[in-house]
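Visitor: 3D, please:
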Amino acid sequence: MKGFESEMIQRLRTSDGWKFFGVLPQANRGLAVTWWVLLLLRGILPALFAIVIGRLVGAVQRGQDVVGPLALVGAVYLPLQILAPLHRAIGANLGSQTAAWLYDRLVLACVRPPGMGHLENPKLTNDLTMARDFDLGISGPPMSISMDFIASGLVEMIVGLASAAILVGYAWWAPLLLAGGWLATHWLLRESAVWRDRNTEEVRDAQRHADYAYRLAVEPFAAKELRLFGLADWTVDRFRSMRSRLVELRFQATKLRERPVLWSLLIVLIANIVVLGSMASAAADGSLALDRLVTYASAAVTTGMIAFGGLSWALDCSAAPVAAVLRLKEAMEPAGALVLGRQPADGLPAREIRFRNLTFTYPGTDQPVLEGFDLTIPAGTSLAIVGQNGAGKTTLAKLLCRLYDPQSGGIEIDGVDLRTIDLDAWRSRVTAVFQDFIRFELPLRDNVAPGGAPDDFIQSALADAGAAGLADLDTVLARGYEGGTDLSGGQWQRVALARALCAVRLGAGLVLLDEPTAQLDVRGEAEIFERILAATRQTTTILISHRFSTVRHADRICVLEAGRVVELGTHDALMAAGGRYHTMFVLQASRFGTEDTEEEGVNYDVLT
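Guide: A predicted model of the protein is given here:
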């Protein structure tokens, strides 16, 4: 028996509902305590009202002074009317603060881990989606609104239980019979045992697909392709089918499947007939006075609130994202954890960067991206990395930034394992431009130097990136702000390059460029890359690109294939060798049908 009770307590403590109520005082203890106090008062006052009404009726019947009983009726009735709107306002405030508290925890869970494995782990995708959008009214009402629904259900349950307690004064069996009947109905109608089915992996997956289909239809990022390729009907059909699937799953999770409604009606009907019939008989033979009859009959009627109160769908909608945020907080820190070294990074790299027998696999997959990878990059030189999509080029950049650590092997900086170097110190020595570089809705100054830098550094970096005169440093780069402006894709790319070049002026010794000029025309790309090489002459520069007209200017070129180095050398040496690099270069050039494309800087961005 003790083992069973312990198991029940453990299940209760690990339930989503328990976790939800547990975060309320963490969001705001004062509001949470007030909310619970008002909840209990709202549940108890209706039962007290039945008692004071009975006393008033008794006073009238016996010809006694009714001032006292009337005062008691007023003392109970007024709070009964006032507490509901007050409780609603406090609940809305508490719900808003709880949502804000959860968003704070989610942001910390996402941003604080030094790595980024937690953000690309497919096992966390559904929880991330739910936690990110939970208060937007997509999967349920915002928490500020849900609090009122939750409170209403709990108030009704307390009213029913308090009323059942009053019936003990009439007969010990009356509350057991009535409360038992209504509780059975509550179980049958509300199916508390299957509420959890609304929060299964299947339901959450359907929610994610339905939300994605909705975003395809209403957000700008997909608008061009949807219209160009005639996908409007396809999008609508997909949205309807995904949303219908979600509705069907939720219906299956909450429909009446344990017992037919007829059983509920029969149970309640029989219980009420027995109790109310007994009261009528007692009143008829004079053993139950009128005042007591009024009190007990009112209590018998309000006991029915048990069936319609309690934990409702609103708690399910609010508790699921709370549990998701708490699970993410526990899962993300180890998933994004990295070994934190202590060695200084001053002046690194001064001699070389070496990948030694490195193997790396992304979380959630079993196929290594890099396996037994070896490569040495002399400090102060430029290296271009080319290869087919999926060869591991961007992965190398992520590893150098220590966004991930390899499963085996390692990266050595001047003979020192990168994992033993202080993480923040190393990252201060690294700057990068990734394909999906960030675009801050902030002034140009903050886009180039988010951490701050002298204006002459910023202006010089913009000039080197070919972005001089793009906008005033105080101009916000977004049209939604007063005086703001937007930029073309190529202009944004120049700003991202200026950010990297500004970091070089602030002390970065390693520059990583992952398709840094993909949105520039070919002549602009050639011009920019020459400027980059000039500005980073004293630093180690690694360029990842598909455009051979750019990579040919690097000191050395590395060809990756299936996570391994298959060729390494200068452009001229690799062309003379007639190997993989030569084949890819000729393939790109031949598509333009001219012999001078190499010199003219034609766009060779056709490698797959």
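Visitor: C-alpha from now on. contacts and neighbour counts both.
Guide: Fine.
Visitor: residues in contact with the nearest residue to Leu403 once chain neighbours are set aside?
Guide: Leaving out its chain neighbours, the residue that sits closest to Leu403 by CA to CA, 6 or more residues apart in numbering is Gly115, at 4.3 Å. Residues counted as contacts of Gly115 (CA atoms under 8 Å, 6 or more residues apart in numbering) are 336-338, 402-404.
Visitor: for the residue nearest to the spatial centre of the chain, give its distance to Tyr481.
Guide: Averaging the C-alpha coordinates of the chain gives a centre point, and the residue nearest to it by CA atoms, centre = their mean is Arg132 (3.0 Å). With the distance defined as CA to CA, to the nearest Å, Arg132 ends up 25 Å from Tyr481.
Visitor: what about the strands in the chain?
Guide: Remark: strands assigned in the chain by DSSP state E are 352-360, 370-378, 382-387, 408-413, 416-417, 430-433, 510-514, 540-544, 556-561, 564-569.
Visitor: which residues are contacting stretch 90-102?
Guide: Contacting residues not belonging to stretch 90-102 are listed as 23-24, 27-28, 31-32, 34-35, 135, 143-148, 151, 322, 325 [CA under 8 Å, 6+ apart].
Visitor: now, of the residues you listed, which are buried?
Guide: Buried members of these, scored by 16 or more other CA atoms under 10 Å, are 23-24, 27-28, 31-32, 35, 135, 143-148, 151, 322, 325.
Visitor: ok so, going back, for the residue nearest to the centre of the chain, give its distance to Thr98.
Guide: 14 Å.
Visitor: I have a second one here; can you model it like the first so I can compare?
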Amino acid sequence: MQRVMEVARERVALLRLLRSAGGLTVAVLAGLAAIGVAAAPVLAILVRHLVDAMVSGAPYLWPVAALAGVMLLRQAGEIVGEAVDAVARKQIDGAVRSRVRRLTLAPSDITHLEDPAFHDLAARAGDQGITWRVRSPGAASVGQVKITVRMLATIATAGVLATYFPFLALTLLGVSLAIRWIIRRQWMYLESVKDAATPERRKVDYWADIAAGPEAGKEIRVFGLGGWVSERRLAAHYAWMADYWVIRRRVLRRQWTTGLLAAVAALLALLVPGLAALHGELSVGELSSCLVAAWGVFAISVMGPEAFDIDYGRTSVTALRALESRRSSPRTGVPAPGGVPEIRFEGVSFAYPGMPRPVLDGVDLTIGAGERLAIVGISGSGKTTLVKLLAGLYQPTSGRILVDGVDLCDLDPQGWRRQLSVLFQDFVRYPLTARDNITLAAPEASGSDEEISALAREVVDRIDTVLWRTGTGGRDLSGGQWQKLAIARVRYAVSKGRRVVVLDEPTAHLDVRAEAEFHERVIGGVGSASVVLISHRLSTVRPADRIVLLRDGRVTEQGSHDELMAEDGEYARLFRLQASRFTSEGAAR
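Guide: Sure thing, here's the model as predicted:
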């Protein structure tokens, strides 16, 4: 009973999605539905009048005209319905995808974006179909309207048959629904098997993107990996579909059950009215009406495309409901402190779900107001994770981060981020103008063309140049040029009131000359703002007020460059290791 109620709630949820299709579209669908429900039983009745008239020799012009009119109306409804259904599907799908985007963007942190379960739900909610069928909430909603019409039409047609043979009508209706239930259960079980393999399907998509995308195109061709990538994609596809193919063969071998039920029902539909007519209990017209009505009842046993649309697409609706159940209200809090703040990490630890050890483990660190702080360490030591904690994109597993004595968790996230300007190592390259790529760092502010042009002059001549390699009239930039534009983005944000600047590997793509000018032009150009600089190039962090070395998620050394060199610890070893490369090259020259 509980399962029946759950299915009923799902079907009602599908019908509610029609609100996204618009009032006019829904009204047209309702009118077409009324035609679809009435056509089948009316045809069965009109056939009786037509045949009786023909047998008795009475005029039969009006039954022919009525029969033709109903058939023409039903056919026209089906043709118009295809166009209206397509419009409704697109409108509903667009509305659902918008809801998925809002749910994805709503949380103030990014923890959910790194959760495989969330990605599975989002993929199902926005799934538009990857094989012969359309798997979308719009298709499911429209399919629910169609199946409702078919069911009501079948019941009405069974009512026509029941006026002559009530038991036969109930039997044919029951058998037809049983056949439908068996087929639906078999094929929907197949779909559940495919759903369970969603992570494997994402691997297929990944290898397909690698094969066709421009990002990996250079390596694939230089290394001669085209065949290997195709084989990996094919292997991933087989891994995804292997269980499905086995179960599908098993289902096909079991089709004798439905075939036997259909044969028995057809025999009853022919035998019972036929014997009655043979014994004079039915006229020829009534016999014809019963046969047409029986055929109408049989129609519900056929799994039309709308049935698959519903059962494939309702998983989208279920996934959407699951996403909404995970939804968290936008976090609010106290306003962020004004001015340049002091930031303290007190015993901060952070562990990614499923990882055996924390990335950060009891970090105690103070970032003084206006201080130039550098954070160094080998890859995987937790540097970028610390930045994401500072930006409020992650919440500490334990410990706390204080901003002028206020816990960062208690601050309004948006207000705090308007105090930050962060240049991530994997910064976004927006396919927009140079102006937009700079000003999006402080979208609430406005800047003059002269100000923006001054920041971008080393990269582009015109700030309205579109930075998009596939766009008409656009151009792409080199890695170093993009890095300079990202640095200009930071400088613009500081000029609009950002008081804490975080730079994660800001010189990774810069040449030696640009790196040498980095501190003078960038660090020296942010005024009184605090600066957190992360870099593997220790020459870049050397002028910092204080350098912090992270190792195994902990602060193991801190001090100025000269102090750390005098300690002759890990930092000194790493610095000499990097410096020796240049010294050796200089000696060789």
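Visitor: re the thing from before, nearest to Arg11 of the first structure, of the strands of the first structure?
Guide: Smallest distance to Arg11 of the first structure across the strands of the first structure (CA to CA): 38.8 Å, for strand 352-360.
Visitor: next one: that closest one to chain centre, how far?
Guide: Relative to the mean C-alpha coordinate of its chain, strand 352-360 of the first structure is positioned 34 Å out (CA atoms, centre = their mean, to the nearest Å).
Visitor: tell me what it is packed against?
Guide: Using 3 or more CA pairs under 8 Å, 6 or more residues apart in numbering; DSSP states H and E as the contact criterion, the elements in contact with strand 352-360 of the first structure are strand 370-378, strand 408-413.
Visitor: go ahead and confirm Gly217 of the second structure touches Asp209.
Guide: No. In terms of CA atoms under 8 Å, Gly217 of the second structure does not count as a neighbour of Asp209; the distance is 10.2 Å.
Visitor: sitting in helices, which of the buried ones among the contacts of stretch 90-102 of the first structure do you find?
Guide: In helices, defined here by DSSP state H, the members of these are 23-24, 27, 31-32, 35, 143-148, 151, 322, 325.
Visitor: quick one: which of those is nearest Glu5 of the first structure?
Guide: Val23 (24.5 Å).
Visitor: return the residue of the second structure aligned against the closest one.
Guide: Alignment of Val23 of the first structure against the second structure is given by TM-score structural alignment, with Leu17 as its counterpart.
Visitor: does its match touch Ala140 like I think?
Guide: No. Contact status for Leu17 of the second structure versus Ala140: not in contact, 9.4 Å apart, counting by CA under 8 Å.
Visitor: residues shared between the contacts of those two?
Guide: Between them, Leu17 of the second structure and Ala140 share no contacting residue under CA under 8 Å, 6+ apart.
Visitor: ok, back up a step: in JSON lines, list the strands of the first structure along with distance to Ala193 of the first structure.
Guide: As requested, those are arranged in JSON lines below (distance: least, CA to CA, whole Å):
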{"stretch": "strand 352-360", "distance to Ala193 of the first structure": "44"}
{"stretch": "strand 370-378", "distance to Ala193 of the first structure": "48"}
{"stretch": "strand 382-387", "distance to Ala193 of the first structure": "55"}
{"stretch": "strand 408-413", "distance to Ala193 of the first structure": "47"}
{"stretch": "strand 416-417", "distance to Ala193 of the first structure": "54"}
{"stretch": "strand 430-433", "distance to Ala193 of the first structure": "52"}
{"stretch": "strand 510-514", "distance to Ala193 of the first structure": "52"}
{"stretch": "strand 540-544", "distance to Ala193 of the first structure": "55"}
{"stretch": "strand 556-561", "distance to Ala193 of the first structure": "54"}
{"stretch": "strand 564-569", "distance to Ala193 of the first structure": "54"}
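Visitor: so how far is Ala335 of the first structure from the residue nearest to Leu403 of the first structure?
Guide: Using CA to CA, one gets 8 Å for the distance from Gly115 of the first structure to Ala335 of the first structure.
Visitor: swap in Val522 of the first structure?
Guide: When CA to CA is the yardstick, Val522 of the first structure and Ala335 of the first structure sit 40 Å from each other.
Visitor: check Ala171 of the first structure too.
Guide: For Ala171 of the first structure relative to Ala335 of the first structure (CA to CA), the value is 60 Å.
Visitor: burial of the aligned partner of Glu330 of the first structure in the second structure, as a residue count?
Guide: Residue pairing (TM-score structural alignment): Glu330 of the first structure is matched to Ser325 of the second structure. If you count neighbours by other CA atoms under 10 Å, Ser325 of the second structure ends up with 9.
Visitor: same deal with the one 10 residues further on?
Guide: Taking other CA under 10 Å as the neighbour definition, Pro335 of the second structure ends up with a count of 13.
Visitor: hmm, it is touching Gly415, no?
Guide: Yes. With contact defined as CA under 8 Å, Pro335 of the second structure and Gly415 form a contacting pair (6.2 Å).
Visitor: whereabouts in the second structure does stretch 391-401 of the first structure align?
Guide: Stretch 391-401 of the first structure lines up with residues 381-391 of the second structure when matched by TM-score structural alignment.
Visitor: I should have written stretch 510-523 of the first structure there, sorry.
Guide: Going by TM-score structural alignment: stretch 510-523 of the first structure matches residues 500-513.
Visitor: please apply the same query to stretch 481-499 of the first structure.
Guide: Applying TM-score structural alignment, one finds that stretch 481-499 of the first structure aligns to the residue range 471-489 of the second structure.
Visitor: so how far does stretch 528-548 of the first structure reach from one end to the other?
Guide: Using CA to CA, the span of stretch 528-548 of the first structure from its first residue to its last is 15 Å.
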